[in-house]
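1. dropping the sequence and predicted coords here.
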Amino acid sequence: MNTEHLVKMANQIGAFFSTMPDHEQAVADLATHLKRFWEPRMRKAFLEHIEQTQGQGVDPIVLEAVSKHMRQLTV
């Protein structure tokens, strides 16, 4: 799985949700989006990238969504 592509996609999704007026809701909705629309292999590869690189290249809102909703994303 191309993690560069996953990071790019996650950051694009994060940019969309970052425009929401309620930051906490944006973070929760971003995590929900990843859970709903990314297949498990994509989520697994993305989470492994974050773990191995300490989130290199991943925008702060995406890292926040992943850290706050890790349990939701790994199920």
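-> Received it, and whenever you're ready, just let me know what you need.

2. please make it C-alpha for all contacts and neighbour counts, starting now.
-> Will do.

3. for the residue of the chain positioned farthest from its centre, give its distance to Met70.
-> Summary for the chain: using C-alpha atoms, centre = their mean, the residue whose C-alpha lies farthest from the chain's mean C-alpha position is Pro21, with a distance of 18.8 Å. When distances are taken as C-alpha to C-alpha, to the nearest Å, Pro21 and Met70 turn out to be 23 Å apart.

4. let's bring in a second one:
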Amino acid sequence: MNIERLVAMANDISRYFESDPDQAAGATGVADHLKRFWEPGMRKQMAAHLAAGGEGLEPLARKGVERLVEIDSKLHA
């Protein structure tokens, strides 16, 4: 999938979780959503995009993707 589209989708998801006053909980919500509903290939693309700088990701989306990368790395360690 086009990375610009994935970034837009991640940003849309993060906007839903922005209402949570606890930013850590919001980031976890984003990560959980990506883990549950995105295909592994989409998550890998997003992780690679983050590693390359994460251009276009809004702050909460970035934190959520960072959390997702942490979760995935623990699962594959």
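-> Nice, I can see it. What you are looking at is a predicted structure, and each value in this text was computed from that prediction instead of being measured.

5. any idea what the TM-score is?
-> The TM-score (TM-score structural alignment, normalised by the length of structure 1) is 0.85; 74 aligned residues with a C-alpha RMSD of 1.5 Å.

6. what's the counterpart of Arg36 of structure 1 in structure 2?
-> The pairwise alignment with structure 2 assigns Arg36 of structure 1 to Arg36, based on TM-score structural alignment.

7. show me what counts as buried in the helix or strand containing that match.
-> Counting by DSSP states H and E, the element that carries Arg36 of structure 2 is helix 23-37. Burial within helix 23-37 of structure 2, assessed by neighbour count using 16 or more other C-alpha atoms under 10 Å, is assigned to Gly26, Ala27, Thr28, Gly29, Val30, Ala31, Asp32, His33, Leu34, Lys35.

8. what about the nearest residue to Leu47 of structure 1 once chain neighbours are set aside, how many neighbours?
-> Here the nearest residue to Leu47 of structure 1 in space, its sequence neighbours aside, is Val66; by C-alpha to C-alpha, 6 or more residues apart in numbering that works out to 8.0 Å. A count of neighbours around Val66 of structure 1, defined by other C-alpha atoms under 10 Å, yields 22.

9. flag every buried residue along the helix or strand hosting Val66 of structure 1.
-> Using DSSP H and E, the element containing Val66 of structure 1 is helix 60-68. Applying a neighbour-count criterion of 16+ other C-alpha under 10 Å, one finds Ile61, Val62, Leu63, Glu64, Ala65, Val66 buried in helix 60-68 of structure 1.

10. between it and helix 23-37, how many degrees?
-> For helix 60-68 of structure 1 against helix 23-37, the angle between stretch directions is 70 degrees (axes from the mean of the first three to the mean of the last three C-alpha atoms, to 10 degrees).

11. next one: helix 60-68 of structure 1 to chain centre, how far?
-> 6 Å (C-alpha atoms, centre = their mean, to the nearest Å).
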